[in-house]
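K.L.:
give the three-dimensional model of this entry:
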Amino acid sequence: MKCFIAVYEQGSVSAAAQRLHMTQPPLSILLRKLEDELGVGLFDRSGHRLVPTATGELFYLRAKALQASLQAMRRELLEAEQGSRGTVHIGCATAASLFIMPGVMEHIAASGLKITVHVHEGETGYMLQRLRERSLDLIICRSQYTAPELENQVIMDEPLRLALPPGHRLHDRAQVHIGELRDERFLLHSSLLGSGISDMLLRACQDAGFTPDVVYWGVETLPMLLMVQKGLGVAFAPDSFSQLGMQGLPRLVPLDDPALRTHLNIIWPRHHPLPPAAERLKAIILERFAAQG
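P.N.:
Okay, here's the model as predicted:
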């Protein structure tokens, strides 16, 4: 096909042979074989020049389109092999969708990468199961895991803040000690697997000499903050949530215990390689955010 295109565009076998860096006889043989294989005549050889037949004109149009398609396919395959093209399925906690993925997508756009990111949200245990089943490539969540089949790295570490209802007695304090909350109703994060925010807070309450009155266990932070704003209890949120600037959210007050911190973790399988696009996305996340861990 490449030889036919060269002969068609050069108008002669000799000129095409020079363009293709080959001798004329083999090129003439290739043209004859192509016509025999197709069962049609592509050139009129009655004169001194090769003149394309009507069938040859049609074949040229199709051949050029196919050549362009093959070139595009080669380019796409190379991009996929290098991780600059593909689809990545990533499980994200809401905080990851709010504070990690916008920066990641900005990097993808600025770098000209052709990576499509498919974000899945849900309960962390369910996402871990999907990661093990390979229907997810990566997970970004709050909980940490020590499992032989998983790699786990912190990508964002920040102080934990106390969310207080409007008009609360501690609302205007610069800092609050966990022991001052012994009579409050707590709204806490569920952590069925691994170690999460609630485990740390329960230990801090016990160290302060009380067991908190937990009236709500939830998965996501934003709904709990809205409940706090309605006066239904106190909750805890990472410092990054104070940057949202959304109306209807409660004030986040610093805690005086520097050990009360939380972090986002990226998790991926240890024993089998990621698809190239997922490996590229993981590298972007680690490069942009691991220094904050």
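K.L.:
make it CA atoms for all contacts and neighbour counts henceforth
P.N.:
Will do.
K.L.:
quick one, strands of the stretch 1-150 of the chain?
P.N.:
43-44, 51-52, 85-92, 114-120, 138-141, 150-164 (DSSP state E, counting those that start in this stretch).
K.L.:
highest mean neighbour count out of the ones you listed?
P.N.:
Scoring those by mean neighbour count under mean count of other CA atoms under 10 Å gives strand 138-141 as the most buried, with a mean of 25.
K.L.:
tell me what it is packed against?
P.N.:
If you count contacts as 3 or more CA pairs under 8 Å, 6 or more residues apart in numbering; DSSP states H and E, strand 138-141 packs onto strand 85-92, helix 124-132, strand 261-269.
K.L.:
dump the strands of the stretch 1-150 of the chain into JSON lines; add distance to Glu79 as well.
P.N.:
Formatted as JSON lines, the strands of the stretch 1-150 of the chain follow (distance: least, CA to CA, whole Å):
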{"stretch": "strand 43-44", "distance to Glu79": "38"}
{"stretch": "strand 51-52", "distance to Glu79": "37"}
{"stretch": "strand 85-92", "distance to Glu79": "5"}
{"stretch": "strand 114-120", "distance to Glu79": "8"}
{"stretch": "strand 138-141", "distance to Glu79": "20"}
{"stretch": "strand 150-164", "distance to Glu79": "26"}
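K.L.:
for Phe236, find the nearest of those.
P.N.:
Phe236 lies closest, by CA to CA, to one member of the strands of the stretch 1-150 of the chain: strand 150-164, at 4.7 Å.
K.L.:
who are the packing partners of the closest one?
P.N.:
Here strand 150-164 touches helix 221-229, strand 235-238, strand 251-254, strand 261-269, helix 276-289, going by 3+ CA pairs under 8 Å, 6+ apart.
K.L.:
let's see it at 10 Å
P.N.:
helix 124-132, strand 138-141, helix 221-229, strand 235-238, strand 251-254, strand 261-269, helix 276-289 (3 or more CA pairs under 10 Å, 6 or more residues apart in numbering; DSSP states H and E).
K.L.:
here's the other one to compare against:
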Amino acid sequence: MTLQELRYIVALADEGHFARAAEACHVGQPTLSTQLKKLEDYLGVTVFERNRHHLVPTPIGEKIIERARAALDVVSQIRELARQGHDPLDGPLRLGVIPTLGPYLIPHLLPAIRQHFPDLRLYLREDLTAKLLERMSQYRLDALLLALPVHGAEVETRELFHEAFLVALPKGHRLAARRQIGAAELAGENLLLLEEGHCLRDQALAICGPASVQERDELKATSLETLRQMVAAGAGCTLLPALAALPGVGSVGDDLVQLRAFDAPDAYRTIGLVWRRRYPRADTVRWLGELIAANLPAAVEPVGPRSAPRRTPRPAPVLTSA
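P.N.:
Predicted coordinates for the structure are as follows:
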């Protein structure tokens, strides 16, 4: 049993298809098929059920693949420990970020990352919180940038900032005459929310109270930009995080969506970094956290002291999408 064979079965599990897995591993499909058969013969079990169209792990195969991921992560940790001996801020970092945050924060931070961490290759993955946590537990992401709290014995967290919610109203709405709007005043309004799975939806329901929220199933959205468009069209009102509510953000004219302060207890979310306990490059994540905390937009409230790491600027890093 070799590390390469373990890489093959993990690729097959991720892709669910021989041709795509072979392409991801940069080998021919016959080679991949032969190596899988060799591993199954060695182990004496069937790792995948397969036919012309489907490739599904068997129950024992799922357990083998899970441990293969862990074994490959240990190998990766050995390489990263060696790299860390030279420079903890050199090399790749796979960062997951929630979609209600990434488009509004990451572009703001990129100049500082380029300046202070020029040798850091940042790979970004945008997804819902549950999926990001799952990918990190499978060693496919190194750290996450999302709304806290996140519970679990196998993770560490670092709070970065508090982000207030604002009420977004259509132009001419009856509540637009007020400077602040309370949760009780939204009772009876058609409150537009993101679809299930978004943490921002759960936070909005927790603040406003599920019983007071008027929601139409056909008007759920998958992004804040869709919500903004729906508000502009007069379909209802919504809550926007402060970074998504900055002037000029989004494709809707500021005159079509009117923003008001939200006067409600806990009308904010706490954003922070999350990483695996015992992650070998934890210092890299902590440095990134310090850099983010030192370069936050004025629209959010930092948590803890702001201290910019001092590094000699060098050429810009490579930024790609995962």
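K.L.:
among the helices and strands packed on strand 150-164 of the first structure, which comes closest to Gly103 of the first structure?
P.N.:
Set against Gly103 of the first structure and scored by CA to CA, these come closest in helix 276-289, at 8.1 Å.
K.L.:
for the closest one, buried residues please.
P.N.:
Judged by neighbour count using 16 or more other CA atoms under 10 Å, the buried positions of helix 276-289 of the first structure are 276-282, 284-286, 289.
K.L.:
chain center to it: distance?
P.N.:
In terms of CA atoms, centre = their mean, to the nearest Å, the centre of helix 276-289 of the first structure is set 8 Å apart from its chain centre.
K.L.:
what angle separates that helix from strand 150-164?
P.N.:
Taking axes from the mean of the first three to the mean of the last three CA atoms, to 10 degrees, one finds that helix 276-289 of the first structure is oriented at 50 degrees with respect to strand 150-164.
K.L.:
which secondary structure element is home to the counterpart of His272 of the first structure in the second structure?
P.N.:
In the second structure, the residue equivalent to His272 of the first structure is Tyr279, according to TM-score structural alignment. Using DSSP states H and E, Tyr279 of the second structure maps to neither a helix nor a strand.
K.L.:
neighbours of Val74 of the second structure, how many?
P.N.:
15 (other CA atoms under 10 Å).
K.L.:
repeat for Arg67 of the second structure
P.N.:
By the criterion of other CA under 10 Å, Arg67 of the second structure has 15 neighbours.
K.L.:
touching, it and Leu6? I think so.
P.N.:
Yes - contact criterion CA atoms under 10 Å: Arg67 of the second structure and Leu6 qualify, at 9.3 Å.
K.L.:
report the contact partners of Glu15 of the second structure.
P.N.:
By CA atoms under 10 Å, 6 or more residues apart in numbering, Glu15 of the second structure lies in contact with 9, 21-24, 55.
K.L.:
wait, the match of His272 of the first structure touches Leu93, no?
P.N.:
No - counting by CA under 10 Å, Tyr279 of the second structure sits too far from Leu93 to count as a contact (11.8 Å).
K.L.:
who touches both of these two?
P.N.:
Joint contacts of Tyr279 of the second structure and Leu93 (CA under 10 Å, 6+ apart) are 142-143, 285.
K.L.:
and the residues you listed, which is closest to Leu32 of the second structure?
P.N.:
For these, the nearest to Leu32 of the second structure is Asp142 (27.3 Å; CA to CA).
K.L.:
trace Ala237 of the first structure over to the second structure, please.
P.N.:
By TM-score structural alignment, Ala237 of the first structure lines up with Leu240 in the second structure.
K.L.:
its match contacts Ala168, correct?
P.N.:
Yes - between Leu240 of the second structure and Ala168 there is a contact at 6.6 Å, judged by CA under 10 Å.
K.L.:
joint contacts of those two?
P.N.:
227-228, 259, 262.
K.L.:
surely Pro258 of the first structure forms part of a strand?
P.N.:
No - Pro258 of the first structure sits outside any strand when classified using DSSP: H, G, I helix; E, B strand; the rest coil, being coil.
K.L.:
spit out the contact partners of it.
P.N.:
158-160.
K.L.:
same list, the residues you listed, but as CSV with distance to Leu98 of the first structure please.
P.N.:
Output for those, formatted as CSV (distance: CA to CA, whole Å):
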residue, distance to Leu98 of the first structure
Glu158, 15
Pro159, 17
Leu160, 17
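K.L.:
quick one: which of these is nearest to Leu187 of the first structure?
P.N.:
Leu187 of the first structure lies nearest to Leu160 out of those, by CA to CA, at 14.1 Å.
K.L.:
report the separation between that closest one and Val154 of the first structure.
P.N.:
16 Å (CA to CA, to the nearest Å).
K.L.:
do Lys33 of the first structure as well
P.N.:
From Lys33 of the first structure across to Val154 of the first structure, the span is 62 Å (CA to CA).
K.L.:
same check on Arg32 of the first structure?
P.N.:
Arg32 of the first structure is 65 Å from Val154 of the first structure, by CA to CA.
K.L.:
ok, back up a step: how far away is the match of Ala237 of the first structure from Gly248 of the second structure?
P.N.:
Per CA to CA, Leu240 of the second structure is found 14 Å from Gly248 of the second structure.
K.L.:
next: Leu109 of the second structure.
P.N.:
For Leu109 of the second structure, the distance to Gly248 of the second structure (CA to CA) stands at 18 Å.
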